[in-house]
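**Q** No letters, just coordinates:
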């Protein structure tokens, strides 16, 4: 299906979702990458209870997911990478839901479910309903 054949409201909603995910994942990723563990542990319980390398790795994965959700679509360079990033973010949110549930951290789950809904919407929309055409390709 070409970009032109999808509805404008759907395309706008996808851009909004991609932007929100970009902001959220970059924000949370940079916090996990750069804030001291003690400061993060005062905001969330788990950062003080996992190895620091794990916390920093989660930050790097968040940043990569945020960039991957938006940059390929904006540049139209390999835009299918955005679909793969959305798939990775779906898997990440499912893992986060299992992680927080197993630890009894149920207060964290609403945010994870919201993020899961947004990245699932992006995966569905950019994967089949309103894909971004690669640069130089007319659809």
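**A** Happy to help now that I have it. This one's a predicted model, so the numbers in the text were calculated from it and none came from an experiment.
**Q** Going by C-alpha atoms from here, please, whenever you check contacts or count neighbours.
**A** OK.
**Q** longest single helix anywhere in this structure?
**A** The single longest helix within the chain, with elements called by DSSP state H, is helix 8-34.
**Q** name the helices or strands packed onto that one?
**A** In terms of contacts (3 or more C-alpha pairs under 8 Å, 6 or more residues apart in numbering; DSSP states H and E), helix 8-34 is packed against helix 52-75, helix 109-124.
**Q** starting at the chain centroid, how far to it?
**A** Its chain's average C-alpha position is 7 Å from that of helix 8-34, according to C-alpha atoms, centre = their mean, to the nearest Å.
**Q** Take this one as well and set it beside the first:
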């Protein structure tokens, strides 16, 4: 189970890192032109960059606290915050009729829920 939780956290961290880099460093107009990024046309550039920074922090928060053994409880806390982010993403993509992205976000939500539950209940880092 410990290995499955690490793999899940690693996969989710990669997703957060890619999304964070994209939202932080790619222009809003370029994002809006791609499938899945249409929502950015309806929000401010600052909001998109803020989400990107939060995703970069999530990528770090899913791995570094446990790897460095510095406040490892931040891993399930970060995963719980990711759940909230995915709920927002699912609502946003659902409103745009992008149900394939809603399903993808629900898979990310499930991974985050597994990490949250797994690190708080049966497999703490202690």
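**A** Ah, there it is. Note that the coordinates shown come from a computational prediction; the quantities given were computed from them, not determined experimentally.
**Q** returning to that earlier point: now the helices and strands packed on helix 8-34 of structure 1 in CSV, with distance to residue 95 of structure 1?
**A** Listed next are those as CSV, based on distance: least, C-alpha to C-alpha, whole Å:
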stretch, distance to residue 95 of structure 1
helix 52-75, 11
helix 109-124, 10
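**Q** Identify whichever of those lies nearest to residue 133 of structure 1.
**A** helix 52-75 (8.5 Å; C-alpha to C-alpha).
**Q** What's the average distance for that closest one when superposed on structure 2?
**A** Average distance, helix 52-75 of structure 1 versus aligned residues of structure 2 after superposition (mean C-alpha distance after the TM-score superposition for structure 1): 0.9 Å.
**Q** Outside of that helix itself, list whatever touches it.
**A** 18-19, 21-26, 28-33, 37, 47, 78-83, 85-86, 88-89, 132, 135 (C-alpha atoms under 8 Å, 6 or more residues apart in numbering).
**Q** which of the residues you listed count as buried?
**A** Among those, those classed as buried by 16 or more other C-alpha atoms under 10 Å are 18-19, 21-26, 28-33, 37, 47, 79-83, 85-86, 88-89, 132.
**Q** Tell me how far the alignment partner in structure 2 of residue 57 of structure 1 lies from residue 20 of structure 2.
**A** Structural alignment (TM-score structural alignment) places residue 57 of structure 1 against residue 50 in structure 2. To residue 20 of structure 2, residue 50 of structure 2 is 9 Å away according to C-alpha to C-alpha, to the nearest Å.
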